[in-house]
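In: Structure, please.
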Amino acid sequence: MHKIFIIFITTFLLITLVDCTSRKGESHSVVEVVDFGNVQTCKSSELIRVERFLPLETSDRCLFGSIDQLEVWKDRIYLLDTYKTNAVLVFSATDGKFIHKIEGTGNGPGEFLSPHSFWIDRSDGSLYILDRMMSKLLKYDLESLDYEEEIKLPDLAPLAFCVPTEGDYLYYFPLRKNDLFCGKQYVEADKEGNVLSTAYDALASGKILHGNAAPFYSYGGKIRFCPYFSNCIYEWMNDSLKVCREMKWGNRTLPEIAVFEKSEDSGDVMREILSSDYIRFLYVYENRAALAVKYYVQKDLYLSVYNKSSGQVANVKAAAVQDDLGLGGLFPMPVGTDEDLLVGSLSLLDMEEKIISPELKACLKQADEEGNPVLVFYNLK
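Out: Have a look, this model is predicted:
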């Protein structure tokens, strides 16, 4: 990376006591600290190396409005769109052709109205969809996408979920006045909704519903997640919870707990956060090669990246990244991962400059300017 924005990562080992309990008690862990540093300016070519472009098919049956969540597994791409279709759409990871979609149609068996997030259980070939509004968790066969069964929740409307082991489910709940879990936000339950263990003492920030709908992800066979308004990544293993990574951003921070304690009104709290220079709304993408974090400060979108091989980091404002790769003036902000690659997205409709990249030009012959986006698979420099 270019010397004007490279900051060598501050990585050191700290022995910490994680402030949480589980069925097996307190958990000690070794924490890696990643300081992304203060915001820098840079060019696209100093951040990423593009491996390939993939235009997603556009037709009346598969036109979508947003990518709220994206997962790549084997030869398929699964993405959630809550803006236009309220569906999980499936495309070929090879040529971008549309395969199938599961869309909200009602409240009957196997139906949902408002999908919040999904999870792919790679161990048994299942796809789960959470409808938070209807408090439903539905299971589908990953290959055929046929409905199989409904999983009973331990309480209404969890913020997020994952499937750590076959037959067990892990949920992330908001802090509520009539709390069933004694102030714990992470609840492990079986398919009948019976609570097996709890973890993570809720802070005052736990009452604010403002964060990534899919904060859980699989990494190295373990489950990892980043709670709302937290700079820590936790790992769930053997029914216990531990911090495995702490993130810093130079002189910029997330809101202090005192901000959340000032008022019981969520609107007042969010107005203060939105009017200040606090970091909020984190999206964490991690694989063996990289860690990437999207976040907002007021109304501006930022990106922090950490190249695990070189130990180099960067922290940039998305709109300020200079496009010297000829991508129409845009930067492909990450929306998911594919093995050791990050996956970004480019909307042709949003492009402000002429496309120069020969590879992107070639793939645009298959794309519709007002249709679905082009996915960009890339490495960090």
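
In: C-alpha from now on. contacts and neighbour counts both.
Out: Fine.

In: can you pull out the strands in the stretch 1-150 of the chain?
Out: Remark: strands assigned in the stretch 1-150 of the chain by DSSP state E, counting those that start in this stretch are 7-8, 13-17, 28-35, 48-55, 69-73, 76-81, 87-92, 98-103, 115-121, 126-131, 136-141, 147-151.

In: Between those, which one is closest to residue 341.
Out: For residue 341, the closest of the strands of the stretch 1-150 of the chain is strand 48-55, at 8.5 Å, according to CA to CA.

In: compare with the first, here's sequence two:
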Amino acid sequence: MLIQCSPDNRIGIVMENGARKITINSPFGITNKQPKKISEFIGDFFFVRLSSLGDNFMGRIEKLMVSNNIIFIHDDVTDSMFLYDMEGNLITRIKGKGKGPNEYAKIVDFTVDWDRNRIVILDNITRKIILYDFNGHVIGNKKLHLFSDRITYLGNDKYAFYNDYNSAATDNYLLRITDLSQKGVLSFFPWSDEKYLRHKVSKWQYVWDSNNTEMNLVPFYDNNLYGVTKDSVYARYFFDFGRHNLPEDMVLESFRVEPNYVHTIQPIYETDSILAFGYTISGRRQLVFYNKNNGNQLFARETSWLNEPTVTRMFYANDILACYDNYFVAWETPVSVSDFVKYYPDEFGKNERQMLMDDPKYKELANVQVNDNPILVFYKLKSF
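Out: Next up, the predicted model:
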């Protein structure tokens, strides 16, 4: 078969060799039922209460990024962007929904260009990209030539455009790397209509630290975790779930019929020493922490945790939204915080109950109101 490409478009080579194998012998976490103390694993942590500053309330955090000491949040309910400093003070809110040239029909995705200090919003409904500065002012817009469902900034003016098997894209590649002019495209992961019938869902996650971003991609039916840079795609990790690996001939509609296969490997985030990843098996979401230094694994949701007079019991097994400066970032609703403050102390005797209620972090949570914005939790793991 001959594949013809214009001079401005090239087919990239995916480097498969060199991936680090991670074997999960028991995806259900059955061998990890021994009781443990959360205090043995959680190190430093702090909360960020997100100010509403008037009527700036959000409904649901669709996506969160942290860069340049700014927290960027896309709220799916109001379809707007919130920018906060690290103290939770609202910097600005972007409400650009409309039909004008610098307005969006929907925020499908966003990314942060940390080199030029700008927010890049993807709207594939009106086929455009809108640029904002960190004060929420419009810089301009670009026409979206490469239909995409996701976008991320890779550095040096390069972006990754990801098409989630959407037939609106005519180039039949899942991943394309280019600049905002969308010329000189480097394309990866071709797909056909036949594969589309089975490959309806894929995973797209971001790994952030304090200075830059590395994009990770795990295609469906492929347990390789690929790193994506401004000019290459390479296998970083391979997840081996043994007999629970998803067969190539398995279709999505049969997941409920055949529940013992691992699928939907997300979220995926990592610090310098810990890789955190989630997946679904038997209709349940798992969250695993993998120590990159010694290979040890910690199943956060399947371990029997001992009750301790500490607030970490509340957030530890939540899905992770981001990484920042070796902290994992999770979130809690104000309702769940209020319930925790109200009921959790009753699980202890008098002395431990008082110890919990005297904890400054517990007192901080006790001030949360049920109509507040979500509370972010930044935490580090100890070595295990």
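
In: Tell me which of the strands of the stretch 1-150 of the first structure sits nearest to residue 370 of the first structure.
Out: Among those, strand 48-55 sits nearest to residue 370 of the first structure (CA to CA), with 12.3 Å.

In: Contacts made by the closest one with the rest, please.
Out: 95-96, 359-360, 363-364, 366-367, 372-381 (CA atoms under 8 Å, 6 or more residues apart in numbering).

In: Which ones among the residues you listed map onto helices?
Out: 359-360, 363 (DSSP state H).

In: The most centrally placed residue in the first structure: what's it in contact with?
Out: Against the mean C-alpha coordinate of the first structure, by CA atoms, centre = their mean, the closest residue is residue 283 at 4.4 Å. Under the criterion of CA under 8 Å, 6+ apart, the contact list for residue 283 of the first structure reads 212, 215, 293-295.

In: Kindly report the same for residue 326 of the second structure.
Out: 209-210, 270-272, 380.

In: Kindly recompute the last result at 7 Å.
Out: Counting by CA atoms under 7 Å, 6 or more residues apart in numbering, residue 326 of the second structure makes contact with 209, 271-272, 380.

In: which position in the first structure aligns with it?
Out: Matched to the first structure by TM-score structural alignment, residue 326 of the second structure sits across from residue 340.

In: One more: residue 162 of the second structure?
Out: In the first structure, residue 162 of the second structure lands on residue 172 (TM-score structural alignment).

In: Any figure for the gap between that match and residue 246 of the first structure?
Out: 19 Å (CA to CA, to the nearest Å).

In: just residue 71 of the first structure next, same as before
Out: 24 Å.

In: what do you get for residue 35 of the first structure?
Out: On the measure of CA to CA, residue 35 of the first structure and residue 246 of the first structure end up 8 Å apart.

In: now swap in residue 300 of the first structure and tell me
Out: Relative to residue 246 of the first structure, and taking CA to CA, residue 300 of the first structure is found at 23 Å.

In: Compare neighbour counts for these two and give me the winner.
Out: More neighbours surround residue 246 than the other of residue 300 of the first structure and residue 246, with 16 against 10 (other CA atoms under 10 Å).

In: and that one, what pairs with it in the second structure?
Out: Per TM-score structural alignment, residue 246 of the first structure is aligned with residue 238.

In: since we're on residue 194 of the second structure, how many residues are nearby?
Out: Neighbours around residue 194 of the second structure, by other CA under 10 Å: 8.

In: Looks to me like it is in a helix.
Out: Yes: assessed by DSSP: H, G, I helix; E, B strand; the rest coil, residue 194 of the second structure belongs to a helix.

In: what comes up buried for stretch 81-101 of the first structure?
Out: Of all the residues in stretch 81-101 of the first structure, those buried under the rule 16 or more other CA atoms under 10 Å are 81-82, 85-93, 96-98, 100-101.

In: before we move on, the earlier item: which ones are touching the match of residue 246 of the first structure?
Out: So residue 238 of the second structure contacts 19-22, 223-225 (CA under 7 Å, 6+ apart).

In: Name the helix or strand for residue 223 of the first structure, please.
Out: Assigned by DSSP states H and E, residue 223 of the first structure belongs to strand 222-225.

In: In that strand, which residues are buried?
Out: 223-225.

In: Save those as TSV, and put in distance to residue 193 of the first structure too.
Out: Converted to TSV, the buried residues of strand 222-225 of the first structure look like this (distance: CA to CA, whole Å):
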residue	distance to residue 193 of the first structure
223	20
224	22
225	21
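
In: Quick one: residues in contact with the longest helix along the first structure.
Out: Ranked by residue count under DSSP H, the longest helix found in the first structure is helix 266-274. Residues from elsewhere that reach helix 266-274 of the first structure (CA under 7 Å, 6+ apart): 208, 255, 259-260, 263, 298.

In: top of the residues you listed by neighbour count?
Out: residue 260 (22 neighbours).

In: Relative to residue 208 of the first structure, how far out is that residue?
Out: Distance from residue 260 of the first structure to residue 208 of the first structure, by CA to CA: 8 Å.

In: which stretches of the stretch 201-350 of the first structure form helices?
Out: Counting by DSSP state H, counting those that start in this stretch, the stretch 201-350 of the first structure has helices at residues 257-261, 266-274.

In: That concludes my questions; thank you for your assistance.
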